[in-house]
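Colleague: model the structure of this input:
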Amino acid sequence: MKSPIIEVRELSLSLQGKSILKRVNLVTHQAQICAFIGENGAGKTSTIRCIAGLYPPSEGVCTIFGEPSYGMSQHNRNRFGIVFDEGGIYSEMTAWEHMLFFGRLRGLDRSAIANQFQKLAHHFELKSNLPAGRFSKGMKQKLMVIRELLHEPELLILDEPFNGLDPDARIFLRDQLKEICLTQGTSILISSHDLFDIEKIADQVIMIQQGEIVANNTLQEITGTSEHYIVTCSNPKEVAEVIRQIEGMTVVSHDQHSVVFIINSDIIHHPLQTLLERQVEVNEFFKAKDSLEDFYRKTKQTAARNS
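Modeller: Okay, the predicted model is just below:
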């Protein structure tokens, strides 16, 4: 396996005598989108600031490209981009002036900056020549994301990047992140409250609560099929009664359109066939899929009980 892009080992952080992070561990790899989720104040931004080298760890270590983040060389700093939910905008500068300034800091020439900016500004529909201080929240967010995509980074760290974006820009950003991950091998660490968008693109999901990691799973593990089956039909009340009479099947719920049930797999091997044999008229039949939102809610409740 290739070396990790980001590696956090036993990270603890205290600020002004208050414990913020407690023995945090996480790893991201090339061509992987890692989602970092948790409620406000859980420790997401503090972890990201440690990873980016903005906070020195109280204990433990954070590395990017194998080098400790705090005090990192300029060479490796130029290999990643980072967008925070707030700040990072010079109010008196236009979008183009931002690109020119930050692009040159990263070693790009004017022509390369212009080409990349023209392409990205077109996709994000960022057309204003006004100073950035007069931009809306959404326009500022677009500007910061474009700025960090300008140099085609090997690693992209995003803290709440969907905030303030209109639906078209959100969809484009989501698709763009997936595209650069697939085609350029870019590693992405993304912190977001938007679980719907995260579920569309993430490979790995790490959840933090009260400064501690409470879950670290692949998206496939989270959204893989559950043990719940759903049958849609014209007479769900009657179908629910039929299912209750079948050994190895248990009705969970039913409404005007469908019945949800679980099975004992030692007894029932082919649930659809079993229903058809009982003369149940089936419109649709499928195994239920868990969502990232369900996982988040359950994990939060479990962590709260164990704290």
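Colleague: CA only for contacts and neighbour counts going forward, please
Modeller: Will do.
Colleague: which secondary structure elements does the helix or strand hosting residue 14 sit against?
Modeller: According to DSSP states H and E, residue 14 maps onto strand 6-15. For strand 6-15, the helices and strands in contact under the criterion 3 or more C-alpha pairs under 8 Å, 6 or more residues apart in numbering; DSSP states H and E are strand 18-28, strand 59-64.
Colleague: quick one, it and strand 59-64 angle?
Modeller: 140 degrees (axes from the mean of the first three to the mean of the last three C-alpha atoms, to 10 degrees).
Colleague: buried set for strand 6-15?
Modeller: Using 16 or more other C-alpha atoms under 10 Å as the test for burial, strand 6-15 gives 6, 7, 8, 11, 12, 13.
Colleague: any idea how far residue 11 lies from residue 239?
Modeller: Going from residue 11 to residue 239 by C-alpha to C-alpha, to the nearest Å gives 54 Å.
Colleague: again with residue 231
Modeller: 9 Å.
Colleague: next, show the common contact partners of those two.
Modeller: Residues touching both residue 231 and residue 239 (C-alpha atoms under 8 Å, 6 or more residues apart in numbering): residue 259.
Colleague: pretty sure residue 259 contacts residue 228?
Modeller: No: using C-alpha atoms under 8 Å, residue 259 makes no contact with residue 228, being 10.2 Å away.
Colleague: roughly how far apart are residue 197 and residue 258?
Modeller: For residue 197, the distance to residue 258 (C-alpha to C-alpha) stands at 27 Å.
Colleague: rewinding a little: quick check: angle from the strand holding residue 14 to strand 18-28?
Modeller: Orientation check (the same axes, to 10 degrees): strand 6-15 against strand 18-28 gives 180 degrees.
Colleague: my read: residue 195 touches residue 293, true?
Modeller: Yes: contact status for residue 195 versus residue 293: in contact at 6.2 Å, counting by C-alpha under 8 Å.
Colleague: another for comparison:
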Amino acid sequence: MTTMPSDFGQTGAEGIRDLVRRATALAPIATYAEEPCPPISWDTIAGAGWDLAGIVEDGEGATTRDLIEIAREWGYGCIPQPLLPTILSKRLSPVARAADGPVTFALPLGNETLIPFGQLADISIATVLGEDGGTLVPAGEGSKDSLDLVGRGIRSTAAATTMTVEAAREVALVFAAESLGGAERLLADSIEFAKQRMQFDRPVGSFQAVKHKLANAAVAVESAETALIWGSQRPEQAFRSAVFAVDRCIDAAEIAVQVHGGLGFTWEAGLHFPFRKFLSARRVVDSLQRSHG
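Modeller: Got it, this is the predicted structure:
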């Protein structure tokens, strides 16, 4: 057993990191999160084969640990494109694998289902994950999901995608890993803000109380990473580790808002985009745990 991603995972994560950082130049998330044209187009993603990054053939391909590393790097950018649902769908469904465009799934959510990126006109839903069979169906009608603004999902009364326990575990871990990347971004942005924001002729980051807050956020992020690595190696603990990891990401997001002071509550600061994504991931992981745990 190794806690490190394979060479495939490391190379994939490095490629996604480079793609995200070149496309966004690490501009504030608020500058592109709601734009109709995301900084990375789907043609760029599919043209490079990133949508097929999760496929395993003849026992060769990405491990769950690899997917966590890739999702983590993607989450750092908080980019409104359905890369991760498509990677998972094409990994876990032969029917989805044959699709040219993006693919998602319908997640159980109480009396409704949540369809990540269901607002996109060209996206399809895989009806079965983790075993042969199923079909691809259009997203159909539904109400816009008001929580995860980047996820561009819809809430629908359509049937949830049928998943094996193994598939549900991977979905939970990948959603949590995307949150980890977002939490790392919030921590980095908060550290930079604390260096630049002046109060009493000193950077606010020089104050002990702010240092302690940022240290707590760093501990939360590292704890989330450890939990996800553990969950990738102990599948029976996947839901537990995903819940713990997302909760720590939420902790880090709350601290980021506090460090930004009054600015942290403004739309322009953009902290709410990853924060809302963490809250959405929490409800997804909870639902998957209830239905498959």
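Colleague: just the TM-score for the two chains, thanks.
Modeller: The TM-score (TM-score structural alignment, normalised by the length of structure 2) is 0.24; 123 aligned residues with a C-alpha RMSD of 6.5 Å.
Colleague: which one, of the helices and strands packed on strand 6-15 of structure 1, ends up nearest to residue 287 of structure 1?
Modeller: strand 18-28 (31.1 Å; C-alpha to C-alpha).
Colleague: the following helix or strand past that closest one vs strand 18-28, what angle?
Modeller: Next in sequence after strand 18-28 of structure 1, counting helices and strands by DSSP H and E, comes strand 33-37. With the same axes, to 10 degrees defining the directions, strand 33-37 of structure 1 sits at 160 degrees from strand 18-28.
Colleague: just after strand 33-37 of structure 1, pick out the following helix or strand.
Modeller: helix 44-51.
Colleague: where's residue 212 of structure 2 relative to residue 163 of structure 2, distance?
Modeller: 42 Å.
Colleague: where do the helices of the stretch 51-200 of structure 1 begin and end?
Modeller: 74-77, 95-105, 110-124, 137-149, 167-184, 195-201 (DSSP state H, counting those that start in this stretch).
Colleague: buried ones in the first one?
Modeller: Of the residues in helix 74-77 of structure 1, those buried under the neighbour-count criterion (16+ other C-alpha under 10 Å) are residue 77.
Colleague: packing partners of it?
Modeller: Using 3+ C-alpha pairs under 8 Å, 6+ apart as the contact test, no helix or strand touches helix 74-77 of structure 1.
Colleague: same check, this time on the second one
Modeller: For helix 95-105 of structure 1, the contact count by 3+ C-alpha pairs under 8 Å, 6+ apart identifies helix 110-124, helix 137-149 as packing neighbours.
Colleague: please repeat the previous calculation with a cut-off of 7 Å.
Modeller: helix 110-124 (3 or more C-alpha pairs under 7 Å, 6 or more residues apart in numbering; DSSP states H and E).
Colleague: give the buried residues for the longest helix seen in structure 2.
Modeller: Scanning structure 2 for the helix with the most residues, using DSSP state H, yields helix 165-196. Across helix 165-196 of structure 2, burial judged by 16+ other C-alpha under 10 Å covers 165, 167-187, 189-191, 193-194.
Colleague: state the number of residues packed around residue 244 of structure 1.
Modeller: 14 (other C-alpha atoms under 10 Å).
Colleague: hmm, it is touching residue 250, no?
Modeller: Yes: between residue 244 of structure 1 and residue 250 there is a contact under C-alpha atoms under 7 Å: 6.1 Å.
Colleague: how about the helices in the stretch 151-293 of structure 2?
Modeller: Taking DSSP H, counting those that start in this stretch as the test, the helices found in the stretch 151-293 of structure 2 are 165-196, 208-233, 238-259, 272-292.
Colleague: and these as CSV, adding distance to residue 136 of structure 2?
Modeller: What follows is the helices of the stretch 151-293 of structure 2, written out as CSV (distance: least, C-alpha to C-alpha, whole Å):
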stretch, distance to residue 136 of structure 2
helix 165-196, 17
helix 208-233, 28
helix 238-259, 27
helix 272-292, 21
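Colleague: out of the ones you listed, which gets nearest to residue 114 of structure 2?
Modeller: Of all the helices of the stretch 151-293 of structure 2, helix 272-292 comes closest under C-alpha to C-alpha, at 8.4 Å.
Colleague: so which elements touch the closest one?
Modeller: Helix 272-292 of structure 2 packs on helix 165-196, helix 238-259, going by 3+ C-alpha pairs under 7 Å, 6+ apart.
Colleague: residue 89 of structure 2: which of the ones you listed is closest?
Modeller: helix 165-196 (9.4 Å).
Colleague: got the angle for the closest one vs helix 238-259?
Modeller: Going by the same axes, to 10 degrees, helix 165-196 of structure 2 makes 20 degrees with helix 238-259.
Colleague: from the contact counts, what lies against helix 165-196 of structure 2?
Modeller: helix 64-77, strand 202-203, helix 208-233, helix 238-259, helix 272-292.
Colleague: go with 10 Å
Modeller: Here helix 165-196 of structure 2 touches helix 64-77, helix 83-92, strand 128-129, strand 162-163, strand 202-203, helix 208-233, helix 238-259, helix 272-292, going by 3 or more C-alpha pairs under 10 Å, 6 or more residues apart in numbering; DSSP states H and E.
Colleague: of all those, which lies closest to residue 104 of structure 2?
Modeller: helix 83-92 (5.0 Å).
Colleague: downstream of that closest one, the next helix or strand is which one?
Modeller: helix 94-97.
Colleague: that following helix: what's the following helix or strand?
Modeller: Criterion used, DSSP H and E; the element after helix 94-97 of structure 2 is strand 103-104.
Colleague: how many other residues sit next to residue 227 of structure 2?
Modeller: 24.
Colleague: contacting residues for it?
Modeller: Listed by C-alpha atoms under 10 Å, 6 or more residues apart in numbering, the contact partners of residue 227 of structure 2 are 173, 176-177, 221, 237-238, 240-246, 248.
Colleague: would you reformat those as JSON lines and include distance to residue 90 of structure 2?
Modeller: Formatted as JSON lines, those follow (distance: C-alpha to C-alpha, whole Å):
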{"residue": "173", "distance to residue 90 of structure 2": "16"}
{"residue": "176", "distance to residue 90 of structure 2": "19"}
{"residue": "177", "distance to residue 90 of structure 2": "18"}
{"residue": "221", "distance to residue 90 of structure 2": "29"}
{"residue": "237", "distance to residue 90 of structure 2": "24"}
{"residue": "238", "distance to residue 90 of structure 2": "21"}
{"residue": "240", "distance to residue 90 of structure 2": "25"}
{"residue": "241", "distance to residue 90 of structure 2": "24"}
{"residue": "242", "distance to residue 90 of structure 2": "22"}
{"residue": "243", "distance to residue 90 of structure 2": "24"}
{"residue": "244", "distance to residue 90 of structure 2": "27"}
{"residue": "245", "distance to residue 90 of structure 2": "25"}
{"residue": "246", "distance to residue 90 of structure 2": "24"}
{"residue": "248", "distance to residue 90 of structure 2": "29"}
